[in-house]
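# sequence and predicted structure below; questions after.
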Amino acid sequence: MRVIEDKGGAIVVMLVSLFFIGTFPAIMTLLERRGRLPQHTYLDYSLTNLLAAVLIAVTLGQAGEAKPGMPNFFTQLTQDNWPSVLFAMAGGFFLGLGNLVSQYAWAFAGLSVTNVICSSMTVVIGTTMNYFLDGRINRAEILFPGVGCFLIAVFLGAAVHSSNAKDDAHKLSRSDLLRKLCCHFPATVLPDPEQPKNTKGSGEDINALAQTKPGSAEFIIQVEKRRSIKVIGSDKLIGLGLIFFAGTCFSLFAPAINLATNDQWHVLRGKGTPHLVVYTAFFYFSISAFVLGIGLNVWFLYRPMAGVPASTIGAYARDWNGRAWALLAGLLCGFGNGFQFMGGQAAGYAAADAVQALPLVSTIWAVIFFGEYRRSSRRTYLLLAAMLSMFVVAVAVLMASAGHRKT
């Protein structure tokens, strides 16, 4: 079995995890803005997210000879370790629910702000829990100033969202575009759930979007016309409510995995029963997230939320537009989570929460591909710069606090 035992290797896998976990939300947001139903996207994502966990378990978790107290993956599946398994599955439940809610929060509040606040909550709550669960192997004098930077970013993120929402409202109020938009979507033109949704959009819509300047009122309207979740005119508190709910879920998944792999609460029954190896824990974690994601999104096909059109299993099966991207998003998230846990097992889960600086990656994609914050006010730009600066400092500080777990 391959395990990471040095701090340098742990930091490398955490950086790879940071890139992967910061990129998959951009892919899912791109599909939603192209009109693909979020239920369809999440069902595809769930499949490859589980596939990544299986691949990690049967390769890294099974490779080489077993070590004392660290059995290989298939051996551990037969052991009496169900209390730890339940912790791992609880972690998968929290992460799966958080990712599902985030898919809607990205539409209402934007990719950057959603990930900033969610990640900051994850660090402020989850990292503090992990520090004590890990027996304080991370340097507190370095770790907690980093946590403080994330806490500041929570408030800056909320301020950026509020300021940008005012900027967009001001742009729309200066023209009759909002009136035209309200007349553009009569209830009779909603797509037939029995037909696969055309996520490519009409040539007219694509040309119109290409000809508008990112950040302009016309650009906002063209995006709104194509996307599957309509957000113009919605209460900004809806987006913040979704964000804080998702952030609370994200705060709990890493401590649950920590308990599953290190058994700090001594819940394993038999004496000498090995702790769950990180690969086995990640496998059970992903099974739980998969069941939750499939179950809820099949339900949402027929009873959708947030004004999204209804669909069917048949329509989902026939919807191949954007499917490859959704499958890629699942792989990136799966491998990103796996690498985060591998780094956390080696250097401490508190330090591994440095991957929660993923908004640095997401914001780059948001600005380049989605035109977020284009033509915004100077106040919004200053708040955005301050928010991202907090993340740059925070990720460096959390990684500097990495310790070494005694095995």
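Nice, I can see it.

# okay, CA-based contacts and neighbour counts for the rest of this
Fine.

# residue nearest the middle of the protein, spatially speaking?
residue 99 (5.0 Å; C-alpha atoms, centre = their mean).

# in the helix or strand hosting it, what's buried?
For residue 99, the host element (DSSP states H and E) is helix 82-109. The neighbour-count check on helix 82-109 (16 or more other C-alpha atoms under 10 Å) flags 84-109 as buried.

# then stretch 124-144?
Buried residues in stretch 124-144 (16+ other C-alpha under 10 Å): 124-131, 133-134, 137-139, 142-144.

# again with stretch 69-80
Result for stretch 69-80 [16+ other C-alpha under 10 Å]: buried residues 70, 71, 72, 73, 76.

# now, which of those residues lie within helices?
Applying DSSP state H to the buried residues of stretch 69-80, the entries found in helices are 73, 76.

# dump the buried residues of stretch 69-80 to a markdown table, plus distance to residue 41.
Formatted as a markdown table, these follow (distance: C-alpha to C-alpha, whole Å):
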| residue | distance to residue 41 |
| --- | --- |
| 70 | 37 |
| 71 | 36 |
| 72 | 34 |
| 73 | 30 |
| 76 | 33 |
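
# now do the strands in the stretch 251-400 of the chain.
Applying DSSP state E, counting those that start in this stretch to the stretch 251-400 of the chain gives no strands.

# would you list every one of the helices in it?
278-302, 313-318, 323-347, 349-352, 359-370, 378-400 (DSSP state H, counting those that start in this stretch).

# just those: most buried one?
Highest mean neighbour count of the helices of the stretch 251-400 of the chain: helix 349-352, a mean of 32 (counted as mean count of other C-alpha atoms under 10 Å).

# re earlier: packing partners of the helix holding residue 99?
Packed against helix 82-109 by the contact rule (3 or more C-alpha pairs under 8 Å, 6 or more residues apart in numbering; DSSP states H and E) you find helix 7-33, helix 111-121, helix 236-262, helix 278-302.

# and it, how far out from the chain's middle?
Helix 82-109 sits 9 Å away from the centroid of its parent chain (C-alpha atoms, centre = their mean, to the nearest Å).

# let's bring in a second one:
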Amino acid sequence: MYVVTSKGGGVVLMIAALILLGTWPALFNLLERRGRKPQHTFLDYCIFNYIIAIIFALTFGQIGHSTEETPNFIPQLHQDNGASVGFAVGGGILLCLGNLGTQYALAYTNLSITEVVGSSLTVVGGTILNYFLDGRINRAEVLFPGVACFLVAAITGLFVHASNMDDHNVKLGRKTKGWLSNIAAKEAPEPLAPHGTKKDGLDDSARGTIDLEKAAAKSTTSSARGSAQFLAEVESMRSIKVVGNSVLIGACILCFNGACYALFSPAFNLATNDQWNRLPEGVPHLVVYTAFFYFSTSFFGFSMIVNTIFLYCPILGAPKSSVPEYLKDFNGRHWAVLAGLICGLGNGFQFMGGQAAGYAAADSVQALPLVSTIWGVVLFGEYFRSSKRTYILLAGMLIMFAAAVGLLMGSAGTRQH
């Protein structure tokens, strides 16, 4: 089994995980804005996410000789480690719920604010839990100022969102009571035609045949990014219709997925390190690759069940679908597959880095809004033609996230076993 033991190696893995985990939500957002049904995207995503976990287990988990203290992946499958497996399975279900929440929250807010709130809740809850579970191996005088920076960044992010919403209202010619009041209001681009008919005259079933690449080209060339027409065109194509809904719905979803994210990493920590001494005497701890396998197996199984139900009983305004329709939907599938591969690699690197340098430090990957904001600007035109006030707030948010990730990585310790 290949094990990363150095603090430096753990930090490198965390940086790689930060980039990867900040990218897959952008691909989800890309597909939703182009009209692909979210259930289809998540099914493709979870299948290939699982494939990465299997590859990790059969390669890194099988490299070298197996020992009694650190058995390889396959020998460990036969051991009496049900308690640790339970924590890994629970962590996978929590991550699945968090990812589902992120997918739907993206439609109610934007990519940047979804990642800001979710990441901040994860750090505040998960990092503190991991710090104590890891026996305080991380440097508290560095770790907790990093957590504070996350909180400041999250609060600043809310002001960024409010200011940007006010900018949208001005572009669309709507009255506003002030940019702070927009925290509790949802901007709505140009209203859509009634009875589910889009501005292009097509209903949901007809739009399923539209080529996503052509739709994307139309949305990026027919009007300038950040303009009122651009905002209306994006809303007319997206698969989850949120016009007229309160942003409070999105805020509730964000809080839900933030709570799930805050708990999944401590659950994985307990699975690999058995801090509560649930394993029988003499049974070795789950190695990180075995725990990752069980974690991803539960993620995959739960995702398949829930999203198959969502095909026939959609939620939050998503269009209805079916298993045959999903199997025939190849529009944008390559992006969903890429999202699954990227997230699987990111999770694997985060867990490997956390096992080496402490899971509290590994939560530095929750500074992924740094990456997501870049994708939001490049791919989706977020903050284009915004006000000077919005740009100042956005810069402040990114600076605080940069400081937070530096502090959390700087708090990394070295595990003694």
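That came through, no problem. Computed from a prediction, not measured in an experiment: that's the story for all the values here.

# which one of the buried residues of stretch 69-80 of the first structure is nearest to residue 367 of the first structure?
Of all these, the one sitting nearest residue 367 of the first structure is residue 73; the distance, using C-alpha to C-alpha, is 41.6 Å.

# doesn't residue 62 make contact with the closest one?
Yes. Here residue 73 of the first structure reaches residue 62: they are 5.3 Å apart, a contact under C-alpha atoms under 8 Å.

# so which bits of stretch 147-163 of the first structure are buried?
147-154, 156-163.

# my error: substitute stretch 270-282 of the second structure in the last question.
Quick answer for stretch 270-282 of the second structure (16+ other C-alpha under 10 Å): 270, 271, 272, 273, 274, 279.

# what separation is there between the counterpart of the third one in the first structure and residue 285 of the first structure?
Residue pairing (TM-score structural alignment): residue 272 of the second structure is matched to residue 261 of the first structure. Spatial separation of residue 261 of the first structure from residue 285 of the first structure under the definition C-alpha to C-alpha, to the nearest Å is 11 Å.

# same question for residue 326 of the first structure.
From residue 326 of the first structure to residue 285 of the first structure the distance is 20 Å (C-alpha to C-alpha).

# excluding sequence neighbours, find me the nearest residue to residue 113 of the first structure.
residue 157 (5.3 Å; C-alpha to C-alpha, 6 or more residues apart in numbering).

# residue 86 of the first structure now?
In this structure, residue 86 of the first structure finds its nearest non-sequential neighbour in residue 260, 7.7 Å apart by C-alpha to C-alpha, 6+ apart.

# nearest to residue 231 of the first structure, of the buried residues of stretch 147-163 of the first structure?
Nearest member of those to residue 231 of the first structure, counting by C-alpha to C-alpha, is residue 161, at 13.7 Å.

# show me the contacts for that closest one.
Residues in contact with residue 161 of the first structure, defined by C-alpha atoms under 8 Å, 6 or more residues apart in numbering, are 109, 110, 113.

# for the aligned residue in the second structure for the first one, which non-adjacent residue is spatially closest?
Using TM-score structural alignment, the equivalent of residue 109 of the first structure in the second structure is residue 109. Take residue 109 of the second structure and drop its neighbours on the chain: the residue closest to it by C-alpha to C-alpha, 6+ apart is residue 250, 6.3 Å away.

# repeat for residue 131 of the first structure
Leaving aside its sequence neighbours, residue 131 of the first structure sits nearest to residue 350 (C-alpha to C-alpha, 6+ apart; 5.4 Å).

# ok, now how distant is the one you found from residue 407 of the first structure?
17 Å.

# elements contacting whichever strand or helix holds residue 47 of the first structure?
When elements are assigned from DSSP H and E, residue 47 of the first structure belongs to helix 38-59. Secondary structure elements in contact with helix 38-59 of the first structure, counted by 3+ C-alpha pairs under 8 Å, 6+ apart, are helix 7-33, helix 73-76, helix 278-302, helix 323-347.

# re the thing from before, got JSON lines for the helices and strands packed on helix 82-109 of the first structure, with distance to residue 331 of the first structure too?
Shown next, in JSON lines, are these (distance: least, C-alpha to C-alpha, whole Å):
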{"stretch": "helix 7-33", "distance to residue 331 of the first structure": "9"}
{"stretch": "helix 111-121", "distance to residue 331 of the first structure": "19"}
{"stretch": "helix 236-262", "distance to residue 331 of the first structure": "19"}
{"stretch": "helix 278-302", "distance to residue 331 of the first structure": "12"}
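
# with respect to residue 48 of the first structure, which of those lies nearest?
Going by C-alpha to C-alpha, the one of these nearest residue 48 of the first structure is helix 278-302, 9.5 Å.

# now that closest one, how far from the chain's geometric center?
For helix 278-302 of the first structure - counting by C-alpha atoms, centre = their mean - the centre lies 14 Å from the chain centre.

# what does stretch 281-297 of the second structure rub up against?
49-50, 53-54, 56-57, 60-61, 68-73, 76-77, 79-81, 84-85, 88-93, 268, 271-274, 279, 348, 351-352, 355.

# same question, stretch 399-406 of the second structure
For stretch 399-406 of the second structure, contacts defined as C-alpha under 8 Å, 6+ apart pick out 145-150, 152-153, 364-367, 369-370.

# closest one of the residues you listed to residue 207 of the second structure?
Distances from residue 207 of the second structure to the contacts of stretch 399-406 of the second structure, taken by C-alpha to C-alpha, are shortest for residue 369, at 31.3 Å.

# that closest one maps to what in the first structure?
Using TM-score structural alignment, residue 369 of the second structure sits opposite residue 359 in the first structure.

# ok, its match to residue 217 of the first structure distance?
Using C-alpha to C-alpha, residue 359 of the first structure is found at 25 Å from residue 217 of the first structure.

# just residue 108 of the first structure next, same as before
From residue 108 of the first structure to residue 217 of the first structure the distance is 17 Å (C-alpha to C-alpha).

# could you do residue 291 of the first structure as well?
For residue 291 of the first structure, the distance to residue 217 of the first structure (C-alpha to C-alpha) stands at 41 Å.
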